[in-house]
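Asks: how does the following fold in three dimensions:
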Amino acid sequence: MHKTSSRLLALLSLLQMHRDWSGDDLAGRLDITSRTVRRDIDRLRELGYPITTVKGPAGGYRLEAGTHLPPLLFDDDQAVALAIALQTAAAGTTVAEDASRALATLRQVMPPRLRHRIDLLRVTAVQPHAAGDTLQVEAQVLMDLSRVIDAREELRFDYAASSSTSVDNSRRVQPHHLVTWRQRWYLVAWDLHREDWRTFRVERIRPRTPTGPRFAPREIPGGNVSTFITSRFRGNGGTTTDWPCQGEVVLHLPAADVAPFAQDGIVEELGPHHCRLTLGSWSWTGLAAAIGRFDTDIEVIGPPQLAAAFGDLAARYTNAARTTGQVRTDRSS
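Replies: Next comes the predicted model:
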């Protein structure tokens, strides 16, 4: 039974690579017969995975997007990593309640050996003092704003002038960017009534439906959203421009995962799995090290000094890996 489950997990991992697989290729990768591949494909379909048969001389299979979430299969390390991520997200983020429920669900279906490992984890996410008044943002609002930004559709919404008032103002905007700044989410948009660029606190936004027509994107002042945000908030507790070294990178992580750990930076959502981070430091090496802690693929936008600092760090880390375990002692006679 364990062998069959492991094989199903390996088969699913191959299908999730977003390409067509012939039956012979899958059989060769898994070291099984084509008949066993067909039988395992049927098992995955019974579990709810929408696997279609690809027509052609050799035939094949493709994993499609489904209409519901089927049972998920994780190996031990993936399950532990997911539990750690959910514990971190459950500690003061915008999706805290959903993360706590997801963690409870995951724990219930874990085998005893993994459940014991998870129960030993006690993760505490400490928020900076300045973020103590941060209001929670509804995950659905973030999803709604992300959709209209991607579709380039005009948006109508009710907007509370402040967190202490219930009087809403109706706005009609062309939404351009969803960003975080010092533990708060902001929508950067062109206000059609005021004919000017505006930033809106997301927790005060209540989107209306339906959305408006599509629009051609305008060029944001300053050339990019980081310059625009820092210019708008300059003088309100400092900005990333206060640092002598400032760089810009693209991280292969969702903006919501990066924002809690980049309090002094600007995080711009680029898609469901990518974000742009603008961050500052006292040195280029320190900045490269700070960005490297996110443990993901990094694309350096600029400046060249930051790219050079990553190269210097890579050489140092490579040398450190070679000398691991070698202890040098200097003794005086």
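
Asks: from here on, contacts and neighbour counts on C-alpha atoms
Replies: Noted.

Asks: how about the helices of this structure, start to end?
Replies: Ranges of helices in the chain, per DSSP state H, are 2-15, 23-30, 34-46, 76-89, 96-109, 112-119, 139-151, 225-233, 255-258, 284-292, 304-322.

Asks: would you format these as JSON lines with mean neighbour count included?
Replies: Shown next, in JSON lines, are these (neighbours: other Cα atoms under 10 Å):
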{"stretch": "helix 2-15", "mean neighbour count": "15"}
{"stretch": "helix 23-30", "mean neighbour count": "16"}
{"stretch": "helix 34-46", "mean neighbour count": "15"}
{"stretch": "helix 76-89", "mean neighbour count": "17"}
{"stretch": "helix 96-109", "mean neighbour count": "15"}
{"stretch": "helix 112-119", "mean neighbour count": "13"}
{"stretch": "helix 139-151", "mean neighbour count": "15"}
{"stretch": "helix 225-233", "mean neighbour count": "17"}
{"stretch": "helix 255-258", "mean neighbour count": "21"}
{"stretch": "helix 284-292", "mean neighbour count": "18"}
{"stretch": "helix 304-322", "mean neighbour count": "14"}
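
Asks: need the ones you listed in CSV with distance to residue 245, can you?
Replies: What follows is the helices of the chain, written out as CSV (distance: least, Cα to Cα, whole Å):
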stretch, distance to residue 245
helix 2-15, 41
helix 23-30, 48
helix 34-46, 51
helix 76-89, 29
helix 96-109, 33
helix 112-119, 40
helix 139-151, 31
helix 225-233, 15
helix 255-258, 20
helix 284-292, 6
helix 304-322, 9
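
Asks: those helices: which one's closest to residue 274?
Replies: Nearest to residue 274, of all the helices of the chain, is helix 255-258, at 6.9 Å by Cα to Cα.

Asks: which strands and helices lie in contact with that closest one?
Replies: Helices and strands touching helix 255-258, by 3 or more Cα pairs under 8 Å, 6 or more residues apart in numbering; DSSP states H and E, are strand 266-271, strand 274-281.

Asks: and of these, who's closest to residue 3?
Replies: strand 274-281 (35.8 Å).

Asks: residues in contact with that closest one: which ones?
Replies: Contacts to strand 274-281, defined as Cα atoms under 8 Å, 6 or more residues apart in numbering, come from residues 226, 240-255, 262, 264-270, 287.

Asks: to compare against the first, here's another:
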Amino acid sequence: MYQAISGHREINFIHHGAGGTLRRSVEPARLVSINHRWYVHGWDRDRRDWRTFRMDRISDMVVTENRFVPAPLPTGDLVEAIQASFAGDEDSVASNPDTRLVVLELDADPATAASSLHRIDGALEPTSDGTRTRYTALVDSHEWLLTVLVLSDLDFTVLDPPEFRETVARTAQRFGRAL
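Replies: Prediction:
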């Protein structure tokens, strides 16, 4: 999936959803974790619309040789697109008005990042060279995200917001005093 997203290659798969089993052709844009499940968000070529598919409901996936130019997200904003996908799901952090957005760059490829990050909703995007990952996290607590990052053992750079950068700095100072 990561190679398809970073290489802008169409994927074909069978999706087993509530409405039945359908074959889909999708231009994958992002991998998203919401409520402890992974989803692929992309342009559904059959429906000619943006769709979000649960990864555990996908089978027989094939990465094709068909390349595409990524379409802009319908809202122009990844978080808004994710929130729209989960509108009405009261249990989703994406639909919570108190959700905070944190943007990080992780010193890991997307596959390693996905296997190391637990219990944080958000989207993973490979950087242009594919060796690092841009992580757009949706959180209700900066402290919880920092705990997950410490446990993940991944190096990271805070891109946004300044408040999370301050939380990291305060915690680093406190840890430094413990030595």
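
Asks: would you pull the TM-score for this pair?
Replies: Here the TM-score for the pair of chains, by TM-score structural alignment, normalised by the length of structure 2, is 0.76; 171 aligned residues with a Cα RMSD of 2.9 Å.

Asks: just want the most central residue of structure 2.
Replies: residue 123 (1.4 Å; Cα atoms, centre = their mean).

Asks: tell me how far that residue lies from residue 165 of structure 2.
Replies: Plainly put, residue 123 of structure 2 is 19 Å away from residue 165 of structure 2 if you go by Cα to Cα, to the nearest Å.

Asks: swap in residue 113 of structure 2?
Replies: 20 Å.

Asks: for structure 2, which strand is longest?
Replies: Ranked by number of residues, the top strand in structure 2 under DSSP state E is strand 20-34.

Asks: other SSEs contacting that one?
Replies: Applying 3+ Cα pairs under 8 Å, 6+ apart, we find strand 20-34 of structure 2 packed against helix 2-7, strand 9-17, strand 37-44, strand 121-126.

Asks: what span of structure 1 is the longest one aligned with?
Replies: Strand 9-17 of structure 2 falls opposite residues 153-161 of structure 1 when the two are matched by TM-score structural alignment.

Asks: quick check: stretch 27-45 of structure 1 aligns to which part of structure 2?
Replies: The counterpart of stretch 27-45 of structure 1 in structure 2, using TM-score structural alignment, is absent.

Asks: alignment lookup: residue 153 of structure 2 to structure 1.
Replies: In structure 1, the residue matched to residue 153 of structure 2 (TM-score structural alignment) is residue 295.

Asks: who's in contact with that match?
Replies: Residue 295 of structure 1 touches nothing, counting by Cα under 8 Å, 6+ apart.

Asks: what's the spacing between the nearest residue to residue 227 of structure 1 once chain neighbours are set aside and residue 97 of structure 1?
Replies: Spatially, and ignoring its direct neighbours in sequence, residue 227 of structure 1 is nearest to residue 221 (7.9 Å; Cα to Cα, 6 or more residues apart in numbering). Distance from residue 221 of structure 1 to residue 97 of structure 1, counting by Cα to Cα: 37 Å.

Asks: now residue 300 of structure 1
Replies: Distance, residue 300 of structure 1 to residue 97 of structure 1, using Cα to Cα: 34 Å.

Asks: please apply the same query to residue 253 of structure 1.
Replies: For residue 253 of structure 1, the distance to residue 97 of structure 1 (Cα to Cα) stands at 21 Å.

Asks: same question for residue 148 of structure 1.
Replies: Taking Cα to Cα, one finds residue 148 of structure 1 at 25 Å from residue 97 of structure 1.

Asks: residue 257 of structure 1 now?
Replies: Residue 257 of structure 1 is 15 Å from residue 97 of structure 1, where distance means Cα to Cα.

Asks: what do you get for residue 106 of structure 1?
Replies: Counting by Cα to Cα, the separation of residue 106 of structure 1 from residue 97 of structure 1 is 14 Å.

Asks: nearest to residue 170 of structure 1, of the helices of structure 1?
Replies: Here helix 139-151 is closest among these (Cα to Cα), at 15.9 Å.

Asks: list the contacts of that closest one.
Replies: With contact meaning Cα under 8 Å, 6+ apart, helix 139-151 of structure 1 is reached by 94-95, 154-155, 175-178, 202, 205-207, 211, 214.

Asks: ok, of those residues, which come out buried?
Replies: Using 16 or more other Cα atoms under 10 Å as the burial test, those include 94-95, 154-155, 175-178, 202, 205, 207 as buried.

Asks: most widely separated two among those residues?
Replies: Within these (distances taken as Cα to Cα), the two that end up farthest apart are 95 and 154, at 26.0 Å.

Asks: once you drop chain neighbours, what's closest to residue 81 of structure 2?
Replies: Nearest to residue 81 of structure 2 is residue 75, by Cα to Cα, 6+ apart, at 6.2 Å.

Asks: related to what we said a few turns ago, can you tell me how far the match of residue 153 of structure 2 is from residue 271 of structure 1?
Replies: According to Cα to Cα, residue 295 of structure 1 stands 18 Å off from residue 271 of structure 1.
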